[in-house]
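*Asks:* Okay, sequence plus prediction incoming.
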Amino acid sequence: MTDTTNPNTSSAVGGLLKGETILVTGGARGLGEAITRAAVQAGANVVVDYFHSEEKAKALETEYAGRVTAIQADVTNEDDVARLFHDAKAALGTLVTGVVNNALVSFSFNGDDRPKADTITWQDFEHQLLGAVKGSVTVIQQALPGFEEAGYGRVLNIGTNLFQNPVVPYHDYTAAKGALLAVTRTFAQELGPKNVTVNMVSGGLLRTTDASSATPNAVFDIIAQSTPLGHVTTPQELADAALFFLSPLSRAVSGQNLIVDGGYVKG
């Protein structure tokens, strides 16, 4: 039985994703790893895309032998992504029916060490836009032929609650995720007739991922004190919410952005 009182315990429902093949970009570490594990526990086969995290990706492949396939690809490179889908189908013999655009180009969530409005460069913005927008669009475009063959598809983009509550100067990161939200809604409109849903889940600072490991404990404590549920959201909690959008339960939901942060941000 799942311990629902423990925020670090997954509530993944066995069989919810049975028969699905899910691609998780950046799926070997942090939030991506949590989504990979939750999807496997829910019955899916998972393709873990990784860039540099080969050791962690291969460890997941070994741990979930026959259920997880690890493939290296740079999501900002069209040829890499085309190869990713080709190799995934060759390895699994099944179509990818859902994608999670989670890959994050190098970024550290430490507000004290981020460039402010008077020093941030356009190159900083380009760097984040390349990963969040180009990477996601490229993955979706390569997924579409398989979605059409399967007769349906699920796209889940990872956003941020900083849209609503920009309390730290992550200007480039927040702008890129804001653009990805726009892509989420416009793609949902166009791809709906193909029976493809496109949604977003937006967490706050997660405790803890590689990207948030630089965050001072005092910041986590402040967030926990201001959160109705009384703790900082974990990667596992966000991953559980992601399962809904990857499953048939969300078949009538598209173009939406769900905030998963324990009630910290409203609306």
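*Replies:* Nice, thanks for sending it over. Numbers count the residues shown, from 1 in each chain.
*Asks:* Only C-alpha atoms from now on, for both contacts and neighbour counts.
*Replies:* Fine.
*Asks:* mind checking the longest helix of the protein?
*Replies:* Criterion DSSP state H: the longest helix present in the chain is helix 171-191.
*Asks:* what's the helix or strand following it packed up against?
*Replies:* For helix 171-191, the following helix or strand on the C-terminal side (DSSP states H and E) is strand 196-203. Secondary-structure packing of strand 196-203 (3 or more CA pairs under 8 Å, 6 or more residues apart in numbering; DSSP states H and E): strand 153-160, helix 171-191, helix 235-246, strand 257-260.
*Asks:* Contacts for strand 196-203, please.
*Replies:* Outside strand 196-203, the residues that touch it by CA atoms under 8 Å, 6 or more residues apart in numbering are 147, 152-161, 181, 184-185, 187-188, 191, 233, 238, 241-242, 245, 251-261.
*Asks:* Okay, one more to line up with it:
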Amino acid sequence: MTTALRGLDDQVVVVSGGARGLGAAISRAFLGQGARVAINYHSSGAAAHALAAEFGPRAVAVAGDVRDRARVDAVIAAAQEAFGAPVTTVVNNALIDFAFNGDARAQAGEIGYRDLAAQFEGSVQGPLNLIQAALPGMAEAGFGRVINIGTNLFQHPVVPYHDYTAAKAALLSLTRTFADDLGPRGITVNMVSGGLLQTTDASAATPPEVFDAIAAATPLGAVTTPEQLADAVLFFASPWARGVTGQNLIVDGGLVKG
């Protein structure tokens, strides 16, 4: 089946964790292109409502823990009610209780399975809930775009983020298997994987010397920003990517190859 063409300004988008950091950059990027965006949040209500207020009727803030399927169903329903159209595009960005500070993370001899399970709940269960909740609307629209947020630590595991990296690796697998399963319905599923971003709430705990070392190691001589990664998310949602699915695009200034 050839996927339908639908411009960014004709899409109804849900961005999980869309109120702060990378999520806010993604929400702003879609809104800047004329899309209608439901800014999902769990604990950042003030930030979500402030961001939505900037863009008037094309944005709405919607509360919901992505780990709770009933709440996710309510998020999708609220988006559809607000915009009078089915959700066509979901961005799985929400990050559950994690700070990017290698010195503070549990080492291999210390980490417990519960630490991994907590990240799986956010990075696998959350996207699974959101994709499944949005599928009926995508089927109604005859069009669907799923963009998952990953990490370059699959290829370059230089810090002991064991739980985070394992969960995101599982999400990459889900990206590829769902791409195969949903492709016949006109739905593409892709991943954008950044490195450390400068700066988000999650990376605020990162020591300055780490940012300096990363910048020095990249061909571009700089640490990737949330806005630069958001550009790649827009690509996968846009008509320019209509023939692309099951892919993982690394956006880290060239630090990791392949």
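*Replies:* Sure, I can see it. This structure is a prediction, so every number in the text was calculated from the model and none was measured.
*Asks:* looking at the helices and strands packed on strand 196-203 of structure 1, which is closest to Gly131 of structure 1?
*Replies:* helix 171-191 (8.4 Å; CA to CA).
*Asks:* Give the equivalent position in structure 1 for Ala167 of structure 2.
*Replies:* Aligned counterpart of Ala167 of structure 2 in structure 1: Ala176 (TM-score structural alignment).
*Asks:* isn't its match right next to Phe125, touching?
*Replies:* Yes. Assessed by CA atoms under 8 Å, Ala176 of structure 1 is found in contact with Phe125 at 7.3 Å.
*Asks:* the more surrounded of these two?
*Replies:* Ala176 (22 against 16; other CA atoms under 10 Å).
*Asks:* Show the contacting residues for that one.
*Replies:* For Ala176 of structure 1, counting by CA under 8 Å, 6+ apart, the contacting residues are Phe125, Gln128, Leu129, Ala132, Val133.
*Asks:* which of those lies closest to Asn102 of structure 1?
*Replies:* Of the contacts of Ala176 of structure 1, the one sitting nearest to Asn102 of structure 1 (CA to CA) turns out to be Ala132, at 8.3 Å.
*Asks:* Just tell me what that closest one corresponds to in structure 2.
*Replies:* Match for Ala132 of structure 1 (TM-score structural alignment): Ser123.
*Asks:* tell me which element the aligned partner of Phe30 of structure 2 in structure 1 falls in.
*Replies:* Alignment note: Phe30 of structure 2 maps to Ala39 in structure 1; criterion TM-score structural alignment. Using DSSP H and E, Ala39 of structure 1 sits in helix 30-41.
*Asks:* Who are the packing partners of that helix?
*Replies:* Using 3+ CA pairs under 8 Å, 6+ apart, helix 30-41 of structure 1 sits against strand 21-25, strand 45-50, helix 235-246.
*Asks:* Reformat those as TSV; add distance to Ile71 of structure 1 and mean neighbour count.
*Replies:* Formatted as TSV, the helices and strands packed on helix 30-41 of structure 1 follow (distance: least, CA to CA, whole Å; neighbours: other CA atoms under 10 Å):
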stretch	distance to Ile71 of structure 1	mean neighbour count
strand 21-25	10	27
strand 45-50	5	27
helix 235-246	20	23
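*Asks:* Export the ones you listed as a markdown table, with columns for distance to Lys266 of structure 1.
*Replies:* Output for the helices and strands packed on helix 30-41 of structure 1, formatted as a markdown table (distance: least, CA to CA, whole Å):
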| stretch | distance to Lys266 of structure 1 |
| --- | --- |
| strand 21-25 | 28 |
| strand 45-50 | 32 |
| helix 235-246 | 16 |
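*Asks:* From Gln41 of structure 1, how far out is whichever residue in structure 1 pairs up with Ser203 of structure 2?
*Replies:* Using TM-score structural alignment as the criterion, Ser203 of structure 2 maps onto Ser212 of structure 1. Computed as CA to CA, to the nearest Å, the Ser212 of structure 1 to Gln41 of structure 1 distance reads 25 Å.
*Asks:* ok, back up a step: with structure 2 superposed, average distance for the longest helix of structure 1?
*Replies:* Superposing on structure 2 and averaging over aligned pairs (mean CA distance after the TM-score superposition for structure 1), helix 171-191 of structure 1 comes out at 0.2 Å.
*Asks:* For Val100 of structure 1, which of the helices and strands packed on strand 196-203 of structure 1 is the nearest?
*Replies:* So among these, strand 153-160 is nearest, using CA to CA, at 4.8 Å.
*Asks:* and the closest one, which stretch of structure 2?
*Replies:* Using TM-score structural alignment, strand 153-160 of structure 1 pairs with 144-151 in structure 2.
*Asks:* Same question for stretch 59-77 of structure 1.
*Replies:* Residue span in structure 2 matched to stretch 59-77 of structure 1, by TM-score structural alignment: 50-68.
*Asks:* Buried residues, the matching stretch. List them.
*Replies:* Under the neighbour-count criterion of 16 or more other CA atoms under 10 Å, stretch 50-68 of structure 2 has 51-52, 55, 58-67 buried.
*Asks:* returning to that earlier point: neighbour count: Ser212 and Gln41 of structure 1, which is higher?
*Replies:* Gln41 (21 against 17).
*Asks:* Return the distance of the more buried one relative to Asn102 of structure 1.
*Replies:* Distance from Gln41 of structure 1 to Asn102 of structure 1, by CA to CA: 19 Å.
*Asks:* Glu148 of structure 1 touches Lys194, doesn't it?
*Replies:* Yes. Under the criterion of CA under 8 Å, Glu148 of structure 1 is in contact with Lys194, at a separation of 6.8 Å.
*Asks:* tell me the contacts of the residue nearest the centre of structure 1?
*Replies:* What sits nearest the mean C-alpha location of structure 1, by CA atoms, centre = their mean, is Asn102, with 3.1 Å. Applying CA under 8 Å, 6+ apart to Asn102 of structure 1 gives the contacts Val24, Thr25, Gly26, Gly27, Leu31, Gly32, Asn157, Ile158.
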